[in-house]
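S.K.: predicted model, plus sequence, below.
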Amino acid sequence: MNRFTLSIAAAATALSFASQAFAGDQYIDGTGFAASGYDVVAYFDLPQNAVGQSQPAPVAGDKDITAEYNGAKFAFSSEANKTAFLADPAKYAPQYDGHCAYGVSKGGKVPGNPTLWRIVDDKLYLNITKNVVGFWEEDIPGNIDLAEGNWTSIESAPASDRAIPKFTSAAPVN
């Protein structure tokens, strides 16, 4: 390897560490798990209801089938789902480190409720309350655009330490 190749490799490594250093913390509630212990891979196999209708209940993870990502513990309902997650965790982890998608579109970090979910363009989005879901669904593409623009300036802020209103997790089950 010549000096130029080494310089490129060193720069790529430095950028990799830098981007990790600026990543925000995953939202974790009182369960101690990301997504309140629900299996984030399983969302992608659930039928998705039309805008304006509630989504099916998420699948609870097993506290004995876990993986770490972005400083958080994720629980899975099966070893196969854990394996899929480990192969591409960014594909399955909720957007905005598990914070409410509509909240991020408005410039803040508030908890994401894993029972109030939607998959858009193969990405998992959570919102905080049923009322907020209604606002978010009024213009999902526009709210995602706003959230993406806001996320760059708030991502490195600490994760929300607030509880999800009127929410009791049923997960993990085992």
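M.R.: Nice, thanks for sending it over. Numbering: from 1, shown residues only.
S.K.: only C-alpha atoms from now on, for both contacts and neighbour counts.
M.R.: Will do.
S.K.: so the closest residue to W151 other than its chain neighbours is in which element?
M.R.: The shortest distance from W151 to any non-neighbouring residue, by Cα to Cα, 6 or more residues apart in numbering, is to V104 (6.6 Å). Following DSSP states H and E, one finds V104 within helix 101-105.
S.K.: repeat for W151
M.R.: Here W151 is assigned to helix 140-154, by DSSP H and E.
S.K.: show me what the helix or strand containing K91 is packed against.
M.R.: K91 is located in helix 89-92, with elements delineated by DSSP H and E. If contacts are counted by 3 or more Cα pairs under 8 Å, 6 or more residues apart in numbering; DSSP states H and E, helix 89-92 sits against strand 123-127.
S.K.: so what's the gap between the strand it packs on and the chain middle?
M.R.: What separates the centre of strand 123-127 from the centre of its chain is 7 Å, taken as Cα atoms, centre = their mean, to the nearest Å.
S.K.: which residues touch K91?
M.R.: By Cα atoms under 8 Å, 6 or more residues apart in numbering, the contact list for K91 reads F85, D122, K123.
S.K.: contact partners of the longest helix anywhere in the chain?
M.R.: Counting residues, the longest helix in the chain under DSSP state H turns out to be helix 3-21. By Cα under 8 Å, 6+ apart, no residue outside helix 3-21 reaches it.
S.K.: let's see 10 Å
M.R.: N70, S156 (Cα atoms under 10 Å, 6 or more residues apart in numbering).
S.K.: now stretch 67-79
M.R.: With contacts defined as Cα under 10 Å, 6+ apart, stretch 67-79 is touched by 20, 23-28, 32-42, 59-66, 81-83, 85-86, 89-90, 93, 97, 171-174.
S.K.: assess the claim that P89 and K123 are in contact.
M.R.: No - assessed by Cα atoms under 10 Å, P89 is found out of contact with K123, at 11.5 Å.
S.K.: in terms of neighbours, single out the busier of those two.
M.R.: Here P89 and K123 are compared on neighbour count by other Cα atoms under 10 Å; more neighbours surround P89, at 18 against 14.
S.K.: take this one as well and set it beside the first:
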Amino acid sequence: MKTLIHLSRRNIIASTAVLMVAAMVSISIPLTANAYDEQSTSALNVDSNGIALQGYDPVSYFTPGGPKLGTSNFIDVNEGATYRFANTDNRDAFKKNPEKYKPAFGGFCAMGVVFGKKLDVNPQLWRVVDGKLYLNVHKEAQARWLEDVPGNINKANLNWLNIRDLTPAAL
């Protein structure tokens, strides 16, 4: 009987150790979202309908209150991506100066680009830095991005030149 108890304790300890290692790995390697098409060579992160920013209004990131979902009533197509807007004023502002409002790295995760990856984003995880919109895939990526924003922008800018026309699957 003592052996059975000892073995079950050993099994419990071993199982606990395995679970702890799995938990640590899942924390240290955050989950990633996939770009809309793993085989696309597009430098724009759009869904299968060509919608950018998962339908969020790009101009709204630059206004008080932050990002708002756009509507199909107010759209603009720019370089193959369809942007939706919350109102006509935002659409008109975008049309006048799209480069001001389009997200960096084609709307892919900024921290992903630092690591040479094209990852989808969570439109609620964003920062405007020096007038440019940067998005991230999840809170852990956002936290890492914020640790060294200028350094990460420099690394991402260099990497983007090499990965912008590659498929996410190739990275």
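M.R.: Now that the structure is in, tell me what you want to look at. All values derive from a computational prediction rather than experimental measurement.
S.K.: TM value for the aligned chains?
M.R.: The TM-score (TM-score structural alignment, normalised by the length of structure 2) is 0.70; 129 aligned residues with a Cα RMSD of 1.9 Å.
S.K.: how much does the helix holding V104 of structure 1 stray from structure 2?
M.R.: By mean Cα distance after the TM-score superposition for structure 1, the fitted helix 101-105 of structure 1 averages 0.4 Å away from its aligned residues in structure 2.
S.K.: give the aligned range of that helix in structure 2.
M.R.: Aligned using TM-score structural alignment, helix 101-105 of structure 1 spans residues 110-114 in structure 2.
S.K.: distance from stretch 82-101 of structure 2 to the middle of the chain?
M.R.: That offset, for stretch 82-101 of structure 2, works out to 21 Å (Cα atoms, centre = their mean).
S.K.: and it, which residues are buried?
M.R.: For stretch 82-101 of structure 2, the neighbour count (16 or more other Cα atoms under 10 Å) marks 82-87, 90-92, 94, 98, 100-101 as buried.
S.K.: do stretch 142-152 of structure 2 as well
M.R.: Applying 16+ other Cα under 10 Å to stretch 142-152 of structure 2 flags Q142, W145, N152 as buried.
S.K.: the first one corresponds to which position in structure 1?
M.R.: In this case it means Q142 of structure 2. Under TM-score structural alignment, Q142 of structure 2 pairs with V133 in structure 1.
S.K.: which SSE is its match in?
M.R.: Per DSSP H and E: helix 130-137 holds V133 of structure 1.
S.K.: what lies in contact with that helix?
M.R.: Here helix 130-137 of structure 1 has contacts from 51-54, 100-103, 105, 113, 115-118, 126-127, 140, 142-144, using Cα under 10 Å, 6+ apart.
S.K.: report the central residue of structure 2.
M.R.: In structure 2, the C-alpha nearest the mean C-alpha coordinate belongs to V121, at 2.4 Å (Cα atoms, centre = their mean).
S.K.: returning to what we had before: so which of the buried residues of stretch 82-101 of structure 2 belong to helices?
M.R.: N90, R91, D92, F94, P98, K100, Y101.
S.K.: for the second one, give its distance to S60 of structure 2.
M.R.: Going back to what we said before, that points to R91 of structure 2. 10 Å (Cα to Cα, to the nearest Å).
S.K.: what's the overlap in contacts for those two?
M.R.: G70, F85.
S.K.: grab the longest helix from structure 2 for me.
M.R.: helix 2-28.
S.K.: give the aligned range of the next helix or strand after that one in structure 1.
M.R.: As assigned by DSSP H and E, the chain's next helix or strand after helix 2-28 of structure 2 is strand 71-78. Structural correspondence for strand 71-78 of structure 2: residues 62-69 of structure 1, per TM-score structural alignment.
S.K.: now the matching stretch: buried residues?
M.R.: D62, K63, I65, T66.
S.K.: swap in stretch 43-52 of structure 2?
M.R.: Here stretch 43-52 of structure 2 shows A43, L44, N45, V46, D47, G50, I51, A52 as buried, counting by 16+ other Cα under 10 Å.
S.K.: look at that stretch and report the distance between its end residues.
M.R.: 12 Å.
S.K.: and what of stretch 56-73 of structure 1?
M.R.: Across stretch 56-73 of structure 1, the terminal residues are separated by 23 Å (Cα to Cα).
S.K.: check stretch 86-100 of structure 2 too.
M.R.: 17 Å.
S.K.: how far away is the aligned residue in structure 1 for Y61 of structure 2 from S77 of structure 1?
M.R.: Taking TM-score structural alignment, Y61 of structure 2 has Y43 as its aligned residue in structure 1. Distance of Y43 of structure 1 to S77 of structure 1, given as Cα to Cα: 11 Å.
S.K.: give me the common contacts of the two.
M.R.: V59.
S.K.: I figured the match of Y61 of structure 2 hits L126, correct?
M.R.: No - between Y43 of structure 1 and L126 there is no contact under Cα under 10 Å: 11.2 Å.
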